[in-house]
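1. sequence and predicted model, in that order:
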Amino acid sequence: MTARSLPDFEPFAARVASDNGPLVIQARGELDLGTAPRLWDALAGVLDDNHGELVIDLEGVSFMDAQGIKILVRALKHVETNGGKLVLRSPQPPARRVLELTGLDDYLTIEP
C-alpha cells in the first residue's frame, strides 16, 4: 500500500480587506473552540484603529458554535464602545441559525 500526501487543510482562516469602504474581515471555515482565537486575532488587529463600520463576512463560515458567538459579542461590545457599528455579512444557514437561537440576531445588523 502506498501512502499519498493529503492537501493542506486549514479549518479556519480570517483576513482583513478594505477597498475604500468599511473595513471587512473575511472569515471561512469552521468557527469553533479551536479556531475562534484566529478570528479574534484578526479583529484585535483592527478594532482599536477602527471607529466606523466593521463588517465580518461570514459567507465562507460553514459552522459556528458558542465560541464563535462569544467572539462576535466581544467584538460588538468593543465596536459600540468606540462609537462604531458591527455588521455581519452573508451568514450561511448553519451560522444564521446559531445567531437566531442565541438571539444575537436582534442585536446585530445582518446583511443578506
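-> All right, it came through fine. Bear in mind the structure is a predicted one, so any value in this text is a computation, not a measurement.
2. please count neighbours and contacts with C-alpha atoms only from this point.
-> Fine.
3. okay, helices next: where are they in this structure?
-> Assigned by DSSP state H, the chain shows helices spanning 36-47, 66-81, 93-102.
4. tell me which of those lies nearest to Gly60.
-> Proximity to Gly60, assessed across the helices of the chain by C-alpha to C-alpha, is greatest for helix 93-102 (10.1 Å).
5. so which elements touch the closest one?
-> Judged by 3 or more C-alpha pairs under 8 Å, 6 or more residues apart in numbering; DSSP states H and E, helix 93-102 is in contact with strand 53-64.
6. by contact count, what packs against the strand it packs on?
-> Strand 53-64 sits against strand 23-31, strand 85-89, helix 93-102, with contacts defined as 3+ C-alpha pairs under 8 Å, 6+ apart.
7. quick one on the thing from earlier: of all the helices of the chain, which one is nearest Asn20?
-> That would be helix 36-47 among the helices of the chain, by C-alpha to C-alpha, at 15.3 Å.
8. who touches that closest one?
-> Helix 36-47 is contacted from outside by 12-16, 25, 27, 67-68, 71, 75, 78-79, using C-alpha atoms under 8 Å, 6 or more residues apart in numbering.
9. A further structure is provided below for comparison with the first:
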Amino acid sequence: MRSATDTFEVDLEARTGEVWVLPRGELDIDTADEMDHSLSIALASEAERVVIDLRGLDFLDSTGLRSIVSACMGPDGPRIELMPGSRSVQGVFNVSGLAAELSWRPDDGR
C-alpha cells in the first residue's frame, strides 16, 4: 500500500523575481496540508510573483482545489498565477466554476 508521501511532493524554486511552487503527484485530502505549508513559505517570500505550476499533478480533489483557491483568494492572491495542468486537473477548476476567477499564465511549453 502506498502512503500519501509516496504520491505527492512539492518543490519551491526561485526564478527571477518569482517563486515557483511545483507540486507533483496527487493533491488530495491526504496531501493538502503539505501544499498549504509550501504555499505559506512561497508567499512569505519577497518575490513579486508566486507561480503554482499544476503540470506535475496527476490528480486533484476538492480539498486540493480548496488549498490552491484559498491562497489565490487570500490577501496575497494578486501575486499568484497558475500554470495550467492536465485536462483532468483543469476539469476540476472548470467544473467548480472557479477557473474564470483565477489568474492563469499561458503555458510556455516546458
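-> Sure thing, it's come through. Since the model is a prediction, treat every value here as computed from it, not as a measurement.
10. could I get the TM-score for this pair?
-> Superposed pair, TM-score by TM-score structural alignment, normalised by the length of structure 2: 0.82. Supporting alignment: 102 aligned residues with a C-alpha RMSD of 1.8 Å.
11. same list (the helices of structure 1) but as a markdown table, adding distance to Glu53 of structure 1 and mean neighbour count.
-> Output for the helices of structure 1, formatted as a markdown table (distance: least, C-alpha to C-alpha, whole Å; neighbours: other C-alpha atoms under 10 Å):
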| stretch | distance to Glu53 of structure 1 | mean neighbour count |
| --- | --- | --- |
| helix 36-47 | 10 | 17 |
| helix 66-81 | 8 | 17 |
| helix 93-102 | 20 | 15 |
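12. need those in TSV (columns: distance to Val87 of structure 1).
-> Formatted as TSV, the helices of structure 1 follow (distance: least, C-alpha to C-alpha, whole Å):
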stretch	distance to Val87 of structure 1
helix 36-47	13
helix 66-81	9
helix 93-102	13
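13. looking at those, which is nearest to Ile110 of structure 1?
-> Of all those, it is helix 93-102 that lies closest to Ile110 of structure 1, at 9.2 Å by C-alpha to C-alpha.
14. in structure 2, what residues pair with that closest one?
-> Mapped onto structure 2 using TM-score structural alignment, helix 93-102 of structure 1 spans residues 87-96.
15. how about stretch 55-67 of structure 1?
-> Aligned by TM-score structural alignment, stretch 55-67 of structure 1 falls on residues 51-63 of structure 2.
16. contacts for the matching stretch?
-> The contact list for stretch 51-63 of structure 2, computed with C-alpha under 8 Å, 6+ apart, reads 18-29, 32, 80-86, 88-89, 92.
17. cutoff 7 Å now
-> With contacts defined as C-alpha atoms under 7 Å, 6 or more residues apart in numbering, stretch 51-63 of structure 2 is touched by 19-29, 32, 80-86, 89.
18. could you flag which of the residues you listed are buried?
-> Those of the contacts of stretch 51-63 of structure 2 that meet the buried threshold are 19-29, 32, 80-85, 89, by 16 or more other C-alpha atoms under 10 Å.
19. follow-up on the earlier one: ok now the match of stretch 55-67 of structure 1, how far from the chain's centre?
-> 5 Å (C-alpha atoms, centre = their mean, to the nearest Å).
20. now do the end-to-end distance for that stretch.
-> From its first residue to its last, stretch 51-63 of structure 2 covers 19 Å (C-alpha to C-alpha, to the nearest Å).
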